[in-house]
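>>> sharing a model prediction with you, sequence too.
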Amino acid sequence: MPSVATPSPAPPTHAGTGAQPRGRRGNPWLTLVAVAFGLFMVGLDGSVVSIANPEIGRDLDASTADLQWVTNAYLLALAAALILGGKLGDRFGRRTFYLVGVAGFTAASVAIGLSGSIQGVVVFRACQGFFGALLMPNTLGMLRAVFPPRKFGMAVGIWAMVSSVSTALGPIVGGLLVEHVTWESVFYINAPIGVLALVFSALVLPQSRNTAAADEKFDIGGVALLALGLLAVVFGVVKGETWGWTSAGTLGCIAAGVVLLLVFGRYETRVASPLLPMRLFRSPALTIGTVITALNFFVLLGVIFFVMLYLQNVRGFTPVQAGVRTLPLSLASVVASPLGAALTDRFGPRLTMPLGMALQGAACFVMLGWSAESSYALMWPPFIALGLGVGMVMASSSEAVVGNAPVRDGGVAGGLQATALQIGGALGTSVLVSLISGRVGATLTGELTSAGVPAEAAAGLARAKDAVAMGVAPVSGEMPAPLRSAVLDGSHEAFMNGVHLSVLVAGALCVIGALLAVVGVRRGAGASGH
């Protein structure tokens, strides 16, 4: 972050925010550095656990369902409380709730490593999610309060870069720690980061709040409706793969959640001090930016999930080797985030949103050419395109959402964007993996037979479709070498059939998102609407 070396003068206090910048507390670039610590910690932890899960399962004798809850408990708590975290910061102090979030997240991380049971891991993962929800939206809220309008776009670009890079670095950091230390170290690493974040933030962060909200009645009904609605939707999504997407349980959870969210929207128009002011959605750029944020992480987290399966289980790379091969994605996002912010400042999100979605769509369509034996020369170009697209969309959608909200609602807008991000990521992982699983189930027997597996044996091996959907071929040491080779070839072909269907769907959604941004966002929206 070269800009930190040349700090800008403190901006004037924004009316109605309660910000009181003085000395180092008035320096927006120091504020950006401080919030980057917490953001990096949450982003890293969101993706690092996928690498640690197998070792957690072996060490704690956990079932696959238990390991799913290691991920899902975090996701549910985070999604349910993000807008609440932003609202609490807007009303009682963004600095206060950011620091509470960092302290709680750090303590929960250490508690996970010390728990010694899978039940303890799940409980403290939920605590991590809750405290992450307190700190994440207030990072953008504080940036919105301290940066002058002309520099807010660049600040958002660096914020987006930190978020993207921390997510992409998770598999590499996790692989190194799990291979060379212990799975507990994946969580202990948050302790020094958290302590450093607390000390530095306490010294430099200014307090800011919506002073006009001090005497308003807190919207308890809105909190309950929103939390229950988000919990039901996300729970239905994460269980859809296990229960089946057309099962009564999945459809019932998602439908109940949607109904609760609709009731929440109606309720919010009737209360004097709403948790999420519906007036925010009068801005087309803000509304579409929220949708594009969800779509952006639908593609990013969904694609990264099956790419890591492909690299490790199909190609045979170790977690560290697989993580290193995805470095072009991280490096591209480093370039794209500030570039996207600069382009958004100049031309508005109507250019950068569709451009970013088009790059992601191109990455997905190139992956249609992947096979079980593809060279790395066919892998890194879509990684770069995906990283460029994700970084550009993160910068432009953050500007569109938070930049088009009134300063007094900065935390709420940050919470809205963070909620869209988490729900999009949950949908991406669940839906794309479900598509792979369904396609594997439909083609596995045929691919095994085509590869030379006898029809009777192929029919028996079809029961292993869940393993094949994760890229794992159902082979054993007792199999004759020719049969083993045929099973490997057929299983990998079936897995690639699922990957091709997933990237086709993801690419099509990127095209739809690009068109939505072109048609629905006014030229120049968000560029100066501060």
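Right, received. Where do you want to start?
>>> CA atoms for contacts and neighbours, from now on please.
Noted.
>>> helix, strand, or coil at residue 246?
coil (DSSP: H, G, I helix; E, B strand; the rest coil).
>>> that one and residue 76: what is the separation?
Per Cα to Cα, to the nearest Å, residue 246 is found 21 Å from residue 76.
>>> okay, one more to line up with it:
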Amino acid sequence: MTATQTEAPVRAEPWPALWALCVGFFMILVDTTIVSVATPAIIEDLQAGVNEVVWVTSAYLLAYAVPVLITGRLGDRYGPKNLYLVGLVVFTLASLACGLTTTIEGLIAARVAQGIGASMMTPQTMAVITRIFPAERRGSAMALWGAVAGAATLVGPIAGGVLVDSLGWEWIFFVNIPVGVVAFVLAWRLVPRLETNDHRFDWLGVALSGAGMFLLVFGIQEGEQYDWSTITGPITVWRMIVAGLLVLAAFVWWQARNRSEPLVPLGLFADRNFSVSNLAITTVSFAFTAMGFPLMLWAQLVRGYSPTEAGLLLAPMAIVSILAAPVAGRLTDRAHPRVLTLAGFAVLAVSFVLLSLVLAPDTPLWLLVLAFGLVGLGSSFLWGPLATTANRNLPPQRAGAGSGVYNATRQVGAVLGSAAIAVLIDARLAANGLQFSPSEAGAGGGSLPDQVAGPFTDAMAQSLLLLPAVLVLGLVASLFFERPRHLGEAARR
């Protein structure tokens, strides 16, 4: 592997470059969650079912997760700035297509294109941070990156609600066009060109990981629709899920056997903190992606909130997350990651349990504000610290691969969260005696009748309990963090 200098040395002050990258990064992360608040409007306008609209998010996340393993390498080879700009163009044009479509199938296809663009952009942000910031300053830089990730996940529904109410659901996609143009100009002017490295590309690995993820997610998400039985001919839900697991096992086997340059260098996982961070961020991403569907449906269909009002329910999360992120960033450079992440997971899990317990047709607003504020506090001690800890010990020449793997696992968590919550919502609605059709039950802004609102709320509250159950896995993983090298070196000095 050889390195070639492609342009002048990196500027001494890297913060302008990071801010420029965060504009585009914020935009693509908002699109991960913004659809949840528009779900009832899309259902009504495109005459779609809940499961079809969930695919609007799942298709985006799948198209985001699978290529991100290789787009990190492409950034290493052709330059992270170049890949970021190309991905930004693809994402912005796909956003235009999303807004112009008139069918649910067309929207899903355009979301796939959006996901591919996002997969080209995301690894470059982390790779640039790893390469232009010294190890002792990466905590502060990653705190900004984590704050952007957390705020986007939380702010997306708020912005989506305002746009759906004032202009229509199409504008949750149209708004990306001017933002994309601004992000392109800023990145073109402020992001430096970095050294490139030659890479071979593991196309078999791409095919195996993509096929395995699709089979697994399709089986999980569509299982309830087919009564966990036959899909067509000899193809059953369980055979599809098992096939997905077997293909993913074959992918891992191939990565171990590939002696040239595997898609996922398993040697990265020799760094314990990298391994633990990947498992932990999968659970966080699972929880935040799954959270939006039951809460936004409950707020609009039980409380009768407009999309804007439903989105504003999440404002306490955004405010607390933004306020706490700088504190988390400073602590990340000084404190053991185990301390920060254990606190973050504990607060986040408790907040979701609280939400599930208090959710009712007449829940006082202050209780919801308290619970969502706790969600924001917990998340601020997870997004940035986990990203920093994952990549802090990696050498610069592996920044692209490490960033790609980390973002892929984050997106895998989001894909599984989207699929699992759809299944659980369907199952809990059926268990509570509801054959639910939002388009027939006031999806356009009305609320459910009283005799339905109670059982529907129970179903959403029960679905939310999946989130703390998954977060417990992240909490247990955080127990295995070890002291980062820079803290050990500082102690010796």
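Alright, I've got the coordinates. Predicted, not measured: the structure shown is a model, and the values here were computed from it.
>>> strands of structure 2, start to end?
3-4, 196-197, 230-232, 235-236 (DSSP state E).
>>> and the ones you listed as JSON lines, adding distance to residue 171 of structure 2?
Converted to JSON lines, the strands of structure 2 look like this (distance: least, Cα to Cα, whole Å):
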{"stretch": "strand 3-4", "distance to residue 171 of structure 2": "43"}
{"stretch": "strand 196-197", "distance to residue 171 of structure 2": "38"}
{"stretch": "strand 230-232", "distance to residue 171 of structure 2": "35"}
{"stretch": "strand 235-236", "distance to residue 171 of structure 2": "38"}
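>>> dump those to a markdown table, plus mean neighbour count.
Formatted as a markdown table, the strands of structure 2 follow (neighbours: other Cα atoms under 10 Å):
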| stretch | mean neighbour count |
| --- | --- |
| strand 3-4 | 12 |
| strand 196-197 | 20 |
| strand 230-232 | 14 |
| strand 235-236 | 14 |
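>>> aligned counterpart of residue 396 of structure 2 in structure 1, please.
In structure 1, the residue paired with residue 396 of structure 2 according to TM-score structural alignment is residue 407.
>>> quick revisit: of residue 246 and residue 76 of structure 1, which one has the most company?
Counting neighbours by other Cα atoms under 10 Å for residue 246 of structure 1 and for residue 76 shows that residue 76 has the greater number, 25 against 11.
>>> test my guess that the more buried one contacts residue 233.
No - under the criterion of Cα atoms under 8 Å, residue 76 of structure 1 makes no contact with residue 233, lying 9.5 Å away.
>>> so how far is residue 121 of structure 1 from the match of residue 396 of structure 2?
Distance from residue 407 of structure 1 to residue 121 of structure 1, counting by Cα to Cα: 38 Å.
>>> picking up where we left off before, nearest to residue 441 of structure 2, of the strands of structure 2?
Nearest to residue 441 of structure 2 among the strands of structure 2 is strand 230-232; the distance by Cα to Cα comes to 28.3 Å.
>>> show me what residue 284 of structure 1 lines up with in structure 2.
In structure 2, residue 284 of structure 1 lines up with residue 272, judged by TM-score structural alignment.
>>> how many residues are close by its match?
Counted by other Cα under 10 Å, the residues lying close to residue 272 of structure 2 total 14.
>>> and for the one 3 residues further on?
By other Cα under 10 Å, the residues close to residue 275 of structure 2 number 19.
>>> do the same with residue 117 of structure 1
Residues near residue 117 of structure 1, counting by other Cα under 10 Å: 15.
>>> isn't it right next to residue 60, touching?
Yes - under the criterion of Cα under 8 Å, residue 117 of structure 1 lies in contact with residue 60, with a separation of 6.0 Å.
>>> sorry, back to before: residue 346 of structure 2 is nearest to which of the strands of structure 2?
Residue 346 of structure 2 lies closest to strand 235-236 among the strands of structure 2, at 38.5 Å (Cα to Cα).
>>> circling back: of all the strands of structure 2, which one is nearest residue 276 of structure 2?
strand 196-197 (27.3 Å).
>>> show me what the closest one is packed up against.
Helices and strands touching strand 196-197 of structure 2, by 3 or more Cα pairs under 8 Å, 6 or more residues apart in numbering; DSSP states H and E, are strand 3-4, helix 68-78.
>>> most tightly packed of the ones you listed?
Highest mean neighbour count of these: helix 68-78, a mean of 26 (counted as mean count of other Cα atoms under 10 Å).
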